[in-house]
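Novice: Sequence plus the predicted model coming up.
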Amino acid sequence: MALKDSPEPYICPVKQLEFTLNTTRTCTSCGAVVFGQEKYNHLSLSLSAHLRHSLEHYFMPSPLECKCWDCSGSMASVSTHFLTLPRVLMLHVKRFCADDWEPKKVEDPMFIPEELTLQGLCGETVQPGDSTIDSQRVRSLGNNSVVNTPPNCPSSSASNGSDQQAKAADREKRQQTATVRYQPEPVYRLSSVISHLGDSLYTGHYITDLLDSHGSGWLCMDDARVRRTDVATVLRTRAHTAYILFYVGSGACEGDQAPKMQN
């Protein structure tokens, strides 16, 4: 008797939305650096005139009040970039704000591009084991690593050739066995727009414009009503109402390593 084919393992759809951000926290007093990694499945963006501007604002370095473990300094600069990329990038636009402690709907227009790249939002950071870091100055904290070496400060172990060769061999081994794949920077194309129609947080209606996966074009889904539309109409009419955007990456799979910035 022939055996039935085994069912394919279940894969949660949210996996396609997941990505990892790398955070670099630099003490403004002594230059000590803390690297951290955190998984996300969406980004919440402040509303601006262009979606690209909102993305860039999210990744801008920002000051942070925190205590340095090395010098007890109280301020640091925090910067973030993509470490891995999602198959589907979900972007939430903050269309509600607090006005005198009351939520207010913001209907300012935002330009929504049909194509989106993450150029300038991906970068490389020095990781523990690199030859520029003294191994005696690195402490591991779960997913974080603390480097107590100020920027551009030479490592005290740089003169030890055997240590450098061992570190280089270890890096090469880790790169060869890494499960994260490196891919060229993908182009993300708009695939769906969820819009909020209404004047306030407490009233309104949600509709969805989406690109039909079967290739028949764009559809506008409004409860039981489904009608055909096109991308030009979506980009024009949803500029004031877009609330959640979905972009699908071409040539990207969940977990792909983010491309590094070119010097």
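Specialist: Here it is on my side, so go on.

Novice: Could you use CA atoms for every contact and neighbour count after this?
Specialist: OK.

Novice: Any idea how far stretch 193-206 is from the middle of the chain?
Specialist: 26 Å (C-alpha atoms, centre = their mean, to the nearest Å).

Novice: Pull out the buried positions in that stretch.
Specialist: Within stretch 193-206, the residues scored as buried using 16 or more other C-alpha atoms under 10 Å are 193-197.

Novice: and which of those is nearest T229?
Specialist: Using C-alpha to C-alpha, V193 comes nearest to T229 of those, at 12.5 Å.

Novice: Then the closest one would be within a strand, right?
Specialist: Yes - applying DSSP: H, G, I helix; E, B strand; the rest coil, one finds V193 inside a strand.

Novice: Name the nearest residue to V106, sequence neighbours excluded.
Specialist: Distances taken as C-alpha to C-alpha, 6 or more residues apart in numbering place R95 nearest to V106, at 4.9 Å, with adjacent residues excluded.

Novice: adding another structure so you can compare the two:
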Amino acid sequence: MQNTRTCKSCGAQSTRQEDFSNLSLNLAPGGSVQQMLQDYLMETELDFHCECGGNKSGQQSTFATLPKVLMLHLKRFQFTPFLQLEKLSDPIDLYRELLVTSAQADGWYSLASVISHLGSGGNEGHYVSDGMHPDTQLDDPADLWLAFNDTKVTESTGAAVCKQRQRTAYVLFYQRRVREQDYQPDTRL
């Protein structure tokens, strides 16, 4: 990721790059993963004393390069004012396809796996995983997925996972499409 800080008074900029293994996204109830990623990349205001005397700056993150696998952590847990851990079960729209922009180019990603937290609270619950069948290609119309719940493994589809895990998805794994120039996303999902 590339982080750029810009002074609101004089426009002076400072840029640094950081390596990330995943991005933690704030929930946008009723929103989509695409929207939450765009919110993450929006400029934020911060207090910063510039040499010009200005005290306000903006900071914006962008992808310097696009990873092969994009891991997105959805912030489903928060502390109450009384420091109790609570789970947020707000529904979000999970889409099979995700467009990510970077300084180099745009890239299409396909959802390959979802880790979900089942349970009502932050101190209890159970984790399950759904993932594409290993013999299934990203654009395979069969759309065969597997649901893993301890020792029980059942068949599913990506469309069913996106619908079923709207309130429980916790970590999303998106795989970059190899032949992006030939790719046209299925907007029906």
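Specialist: Arrived safely, thanks for sending. Computed from a predicted model, the values in this text were never measured in an experiment.

Novice: Could you quantify their similarity as a TM-score?
Specialist: Scored against TM-score structural alignment, normalised by the length of the second structure, the superposed chains reach a TM-score of 0.85; 170 aligned residues with a C-alpha RMSD of 1.5 Å.

Novice: check contacts around S79 of the first structure.
Specialist: By C-alpha atoms under 8 Å, 6 or more residues apart in numbering, the contact list for S79 of the first structure reads 23-25, 59-62.

Novice: Show me what it aligns to in the second structure.
Specialist: Counting by TM-score structural alignment, S79 of the first structure corresponds to Q60 in the second structure.

Novice: count of neighbours near the nearest residue to G217 of the first structure once chain neighbours are set aside?
Specialist: Nearest residue to G217 of the first structure in three dimensions, chain neighbours excluded: L211, at 5.8 Å (C-alpha to C-alpha, 6+ apart). L211 of the first structure has 18 neighbours, counted by other C-alpha atoms under 10 Å.

Novice: before we move on, what about S113 of the second structure?
Specialist: Using other C-alpha under 10 Å, the number of residues around S113 of the second structure comes to 22.

Novice: Now which residue in the first structure aligns to it?
Specialist: Aligned counterpart of S113 of the second structure in the first structure: S192 (TM-score structural alignment).

Novice: So its match is in contact with L210, correct?
Specialist: Yes - the pair S192 of the first structure / L210 is scored as a contact, 4.1 Å apart, by C-alpha atoms under 8 Å.

Novice: circling back: so what corresponds to the residue nearest to V106 of the first structure in the second structure?
Specialist: Match for R95 of the first structure (TM-score structural alignment): R76.

Novice: Quick check: that match touching I92?
Specialist: No - between R76 of the second structure and I92 there is no contact under C-alpha under 8 Å: 11.0 Å.

Novice: which residues are common contacts for these two?
Specialist: Shared contacts of R76 of the second structure and I92, defined by C-alpha under 8 Å, 6+ apart, comprise L27.

Novice: what sits against the one residue sitting closest to the centre of the second structure?
Specialist: Centroid-nearest residue in the second structure, with C-alpha atoms, centre = their mean: L72, separated by 3.3 Å. Contacts for L72 of the second structure (C-alpha under 8 Å, 6+ apart) come out as 22-25, 171-173.

Novice: which of these does the first structure keep?
Specialist: By both residues aligned by TM-score structural alignment, their matches' C-alpha atoms under 8 Å, the contacts of L72 of the second structure still in contact after alignment to the first structure are 22-25, 171-173.

Novice: out of the residues you listed, which is most surrounded?
Specialist: L172 (24 neighbours).

Novice: quick one: buried residues of stretch 64-76 of the first structure?
Specialist: Residues of stretch 64-76 of the first structure classed as buried by neighbour count (16+ other C-alpha under 10 Å): 68, 70, 73, 75-76.

Novice: residues making contact with it?
Specialist: With contacts defined as C-alpha under 8 Å, 6+ apart, stretch 64-76 of the first structure is touched by 25-30, 32, 63, 77-78, 148.

Novice: Likewise for stretch 110-128 of the second structure?
Specialist: Stretch 110-128 of the second structure is contacted from outside by 77, 85-87, 95-98, 129-132, 138, 147-150, 165, 168-177, using C-alpha under 8 Å, 6+ apart.

Novice: Just the ones of those in strands?
Specialist: Taking DSSP state E, the ones among those that sit in strands are 77, 85-87, 97-98, 129-132, 147-149, 169-176.

Novice: sec struct for T20 of the first structure, please.
Specialist: When the rule is three-state DSSP, T20 of the first structure gets the label strand.

Novice: measure it to Y182 of the first structure for me?
Specialist: 14 Å (C-alpha to C-alpha, to the nearest Å).

Novice: the more surrounded of those two?
Specialist: When T20 of the first structure and Y182 are compared for neighbours, T20 comes out ahead with 20 against 16, by other C-alpha under 10 Å.

Novice: now the closest residue to the more buried one other than its chain neighbours: how far from G204 of the first structure?
Specialist: Of all residues not flanking T20 of the first structure in the chain, K39 sits nearest, at 4.4 Å (C-alpha to C-alpha, 6+ apart). Taking C-alpha to C-alpha as the measure, K39 of the first structure falls 32 Å from G204 of the first structure.

Novice: Mean per-residue distance, the one helix or strand M71 of the second structure maps to versus the first structure.
Specialist: Assigned by DSSP states H and E, M71 of the second structure belongs to strand 69-75. Mean deviation of strand 69-75 of the second structure relative to the first structure after superposition (mean C-alpha distance after the TM-score superposition for the first structure): 0.3 Å.
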